[in-house]
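Asks: this one's structure only:
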């Protein structure tokens, strides 16, 4: 799950420096935080400008309606005065001295500015989200700060006989109990496909039922989830750039075919 954007906004109580510190502890790029803050700041300015442009369009429409109601001359020249203010500074008083023809030109200018501003907003939103997905969640204070998880992984507790014996991978173990058929699975479903068989099928079902019973006894509601999720939903809970090669993907006509 990505971080809340308000955590990057100082006016919302956020602290970008704290997130930078967290990135450093993860040995990740702290520049991502600066990039996000910069894009988000400009995005918010664009959002503010868009709201004002929408108000200006409504103001232009009302001014035109009022002039038409009062039967004022429409005018045949849309040239604006040389001292005409910037769009951000327009008021009803400024529009009141213009003709209908001139106000229509102003409205077109506002619509053009709105289009450009919205395009920039969308661009900034993409930059912001790209950086946000690459920034890690806050580490718990108990997590060791290290760039080598294997060398510096902390042992919380030991239980039972901890004598080191020969280690077998999960692939070795499932083959040893004849509970796995990888070659045929790959033929059917691709390189990661497999058939589970024999005792491991019963073991899997036993674990599922054990977990369900335990959860039900603690008042949890069992849920059977969909097998797949849309990309826009997945990106909310995973860094797609990191897991793109590890995820199963279904590509359709309207999906990420061009990726």
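Replies: That came through, no problem. Please read all numbers here as calculations on a predicted model, not as lab measurements.
Asks: CA atoms for contacts and neighbours, from now on please.
Replies: Fine.
Asks: the strands in the stretch 151-259 of the chain, which residues?
Replies: 180-181, 195-196 (DSSP state E, counting those that start in this stretch).
Asks: Comparing these, which comes out most buried?
Replies: Ranked by mean neighbour count, these are led by strand 180-181 with a mean of 18 (mean count of other CA atoms under 10 Å).
Asks: Output the contacting helices and strands for that strand.
Replies: The contact analysis (3 or more CA pairs under 8 Å, 6 or more residues apart in numbering; DSSP states H and E) places strand 180-181 against strand 195-196.
Asks: Tell me which residues are up against the strand it packs on.
Replies: Here strand 195-196 makes contact (CA atoms under 8 Å, 6 or more residues apart in numbering) with 179, 180, 181, 182, 184, 185.
Asks: go again using 10 Å as the cut-off
Replies: Outside strand 195-196, the residues that touch it by CA atoms under 10 Å, 6 or more residues apart in numbering are 174, 178-186, 188-189, 201-202, 204.
Asks: How far off centre is it?
Replies: Strand 195-196 sits 35 Å away from the centroid of its parent chain (CA atoms, centre = their mean, to the nearest Å).
Asks: how about the helix or strand encompassing residue 66: buried residues?
Replies: For residue 66, the enclosing helix or strand under DSSP states H and E is helix 31-69. Within helix 31-69, the residues that count as buried by 16 or more other CA atoms under 10 Å are 32-33, 36-37, 39-40, 42-43, 46-47, 49-50, 52-53, 56-57, 59-60, 63-64, 67.
Asks: on that earlier part again, between the strands of the stretch 151-259 of the chain, which gets nearest to residue 140?
Replies: strand 195-196 (37.1 Å; CA to CA).
Asks: picking up where we left off before, closest to residue 136 out of the strands of the stretch 151-259 of the chain?
Replies: Of all these, strand 195-196 comes closest under CA to CA, at 34.9 Å.
Asks: just to revisit the earlier point, quick one: mark the members of the contacts of strand 195-196 that sit in helices.
Replies: Judged by DSSP state H, helices contain the following of those: 174, 182, 183, 184, 185, 186, 188, 189, 201, 202, 204.
Asks: Closest to residue 121 out of the residues you listed?
Replies: Residue 121 has its nearest neighbour among the ones in helices among the contacts of strand 195-196 in residue 189, at 42.2 Å by CA to CA.
Asks: which residues in the protein form helices?
Replies: According to DSSP H, the helices that the chain contains are 16-25, 31-69, 92-96, 100-134, 149-152, 170-176, 182-189, 199-217, 231-234, 240-243.
Asks: Please compare the first structure with the one that follows:
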């Protein structure tokens, strides 16, 4: 979530960010009102609790005087009355304190709920608007052209005995599939190439849990606006993750991490699950939009002052990986309204898909600034020894969807598919040939 200090000091900046996202800017005033009510309730609670401590001392003193008088054999009628009155006052005050504490807790819960609805503050330069309002940052390569009628990735995959959607649907339902033979080898080779690349650049490899607790899913920002896209196991109160970003965001929750040697960089390999709610009728053919897939995800913890530079580095590593699979692509600066709540800026790399005649997303990299870490209480020590919230960033290095771009762009007239030179050693084949 965003820093409440920023919202208090510069509410117009937060409203402008909300407007750019196409989100509700009235939330800002609601939060400020809830914040004021919360702080007032807490102040009254603390003030009355202080009085309660004083009254408790008075009760103790009255009881001490009463007990001492009894031991001396004196008339204690007046002291008993004083002690009883002190106990009565203390009980009444305790009830008031309990009531004010409940009010303060309720006000705080209202405040937290409202604050979590506000998306991260977008970074200057992010285009305003929705899904179609992105700006193209760069185009790399020209759309692939053929002197024959190209096949789509599913037709190719079936000829190569690499993709079996029919049996995937039989076993798991729609949007499930089997990768078979060279299809499985192609995906594993791609992921292995990405992993080797990440290790070469100083990333720590991680095999992450696919199931996480609600507090981790919420902390990563995946249960706010898009909870309907997440699979939940109700009997265990656990969630299936749609990216290892979630588990990696929770890896250092409630910790103070050492960044004295620079950013902490992890690369997570995981099976990912997405309900694809709201995508009925979209990309129903092939493996572009499916419920389960493999993904290699970069995740970084760094000093917030380094976050924008680190974001460019992540994009640079994605570019290097795309160069290895030799496909034309473009880089877009995603519009504010198409950002998830945690992201302050997101760059997508979209590969050309010949049979669709358009670019489709293969990678994305997001700068989440302190949004996730603030929720998950992940901090670092500054050079001055002060504890501050870290920044988190993420970026894709490879996914199952990359097979779409590889198959379609490298197909040959005989139905075979050339394996990109950098990938071939990881697949064990230079050319994937149709199976009769």
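Replies: That came in fine, so what should we check first? Fair warning: this is a prediction, and the values are worked out from it, not measured in the lab.
Asks: List the TM-score for the superposed pair.
Replies: Once superposed, the chains reach a TM-score of 0.73 (TM-score structural alignment, normalised by the length of structure 1), with 222 aligned residues with a CA RMSD of 2.8 Å.
Asks: In structure 2, what range does the helix holding residue 66 of structure 1 match?
Replies: Residues 26-64 of structure 2 are matched to helix 31-69 of structure 1 when aligned by TM-score structural alignment.
Asks: Dump the strands of the stretch 151-259 of structure 1 into TSV; add distance to residue 102 of structure 1 as well.
Replies: Shown next, in TSV, are the strands of the stretch 151-259 of structure 1 (distance: least, CA to CA, whole Å):
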stretch	distance to residue 102 of structure 1
strand 180-181	77
strand 195-196	74
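Asks: Against residue 34 of structure 2, how distant is residue 5 of structure 2?
Replies: Distance, residue 5 of structure 2 to residue 34 of structure 2, by CA to CA, to the nearest Å: 14 Å.
Asks: what's the closest of the helices of structure 1 to residue 158 of structure 1?
Replies: helix 149-152 (16.3 Å).
Asks: mean per-residue distance, the match of helix 31-69 of structure 1 to structure 1?
Replies: On superposition with structure 1, the mean distance recorded for stretch 26-64 of structure 2 (mean CA distance after the TM-score superposition for structure 1) is 1.8 Å.
Asks: returning to that earlier point: buried subset of the ones in helices among the contacts of strand 195-196 of structure 1 as a PyMOL selection?
Replies: Buried residues within these, by 16+ other CA under 10 Å, are selected in PyMOL with:
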select buried, resi 174+182+185
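Asks: Could I get the ones in helices among the contacts of strand 195-196 of structure 1 in TSV, plus columns for distance to residue 220 of structure 1?
Replies: TSV is the format used below for those (distance: CA to CA, whole Å):
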residue	distance to residue 220 of structure 1
174	32
182	35
183	39
184	38
185	34
186	36
188	36
189	34
201	25
202	24
204	21
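Asks: Looking at the ones in helices among the contacts of strand 195-196 of structure 1, spot the one nearest residue 21 of structure 1.
Replies: For these, the residue nearest residue 21 of structure 1 by CA to CA is residue 204; the value is 41.7 Å.
Asks: counterpart of that closest one in structure 2?
Replies: In structure 2, residue 204 of structure 1 lines up with residue 187, judged by TM-score structural alignment.
Asks: Hmm, that match is touching residue 294, no?
Replies: Yes: counting by CA atoms under 10 Å, residue 187 of structure 2 touches residue 294, with 8.3 Å between them.
Asks: ok, back up a step: need the helices of structure 1 in a markdown table (columns: distance to residue 142 of structure 1).
Replies: Formatted as a markdown table, the helices of structure 1 follow (distance: least, CA to CA, whole Å):
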| stretch | distance to residue 142 of structure 1 |
| --- | --- |
| helix 16-25 | 12 |
| helix 31-69 | 23 |
| helix 92-96 | 60 |
| helix 100-134 | 22 |
| helix 149-152 | 13 |
| helix 170-176 | 29 |
| helix 182-189 | 40 |
| helix 199-217 | 27 |
| helix 231-234 | 28 |
| helix 240-243 | 25 |
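Asks: To residue 251 of structure 1, which of those helices lies closest?
Replies: Residue 251 of structure 1 sits nearest to helix 231-234 of all the helices of structure 1, at 10.4 Å, using CA to CA.
Asks: so what does the closest one touch, helix or strand wise?
Replies: Secondary-structure packing of helix 231-234 of structure 1 (3 or more CA pairs under 10 Å, 6 or more residues apart in numbering; DSSP states H and E): helix 240-243.
Asks: compared with structure 2, how much does the helix it packs on deviate?
Replies: Mean for helix 240-243 of structure 1 is 2.5 Å (mean CA distance after the TM-score superposition for structure 1).
Asks: can you list the residues that contact that helix?
Replies: 130, 133, 134, 231, 232, 234, 235, 246, 247.
Asks: Need the buried ones from the residues you listed selected in PyMOL.
Replies: Applying 16+ other CA under 10 Å to the contacts of helix 240-243 of structure 1, the buried members can be selected in PyMOL as follows:
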select buried, resi 130+133+134+235
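Asks: Including distance to residue 106 of structure 1, could the contacts of helix 240-243 of structure 1 go into JSON lines?
Replies: Converted to JSON lines, those look like this (distance: CA to CA, whole Å):
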{"residue": "130", "distance to residue 106 of structure 1": "36"}
{"residue": "133", "distance to residue 106 of structure 1": "40"}
{"residue": "134", "distance to residue 106 of structure 1": "42"}
{"residue": "231", "distance to residue 106 of structure 1": "41"}
{"residue": "232", "distance to residue 106 of structure 1": "38"}
{"residue": "234", "distance to residue 106 of structure 1": "44"}
{"residue": "235", "distance to residue 106 of structure 1": "41"}
{"residue": "246", "distance to residue 106 of structure 1": "53"}
{"residue": "247", "distance to residue 106 of structure 1": "51"}
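Asks: Counterpart of residue 153 of structure 2 over in structure 1?
Replies: When structure 1 is aligned by TM-score structural alignment, residue 153 of structure 2 is paired with residue 173.
Asks: ok, that match - how many residues close by?
Replies: Taking other CA atoms under 10 Å as the criterion, the count of residues near residue 173 of structure 1 is 13.
Asks: Give me the neighbour count for the equivalent of residue 227 of structure 2 over in structure 1.
Replies: Residue 227 of structure 2 maps onto residue 244 in structure 1, with residues paired by TM-score structural alignment. Residues lying near residue 244 of structure 1 (other CA under 10 Å) number 11.
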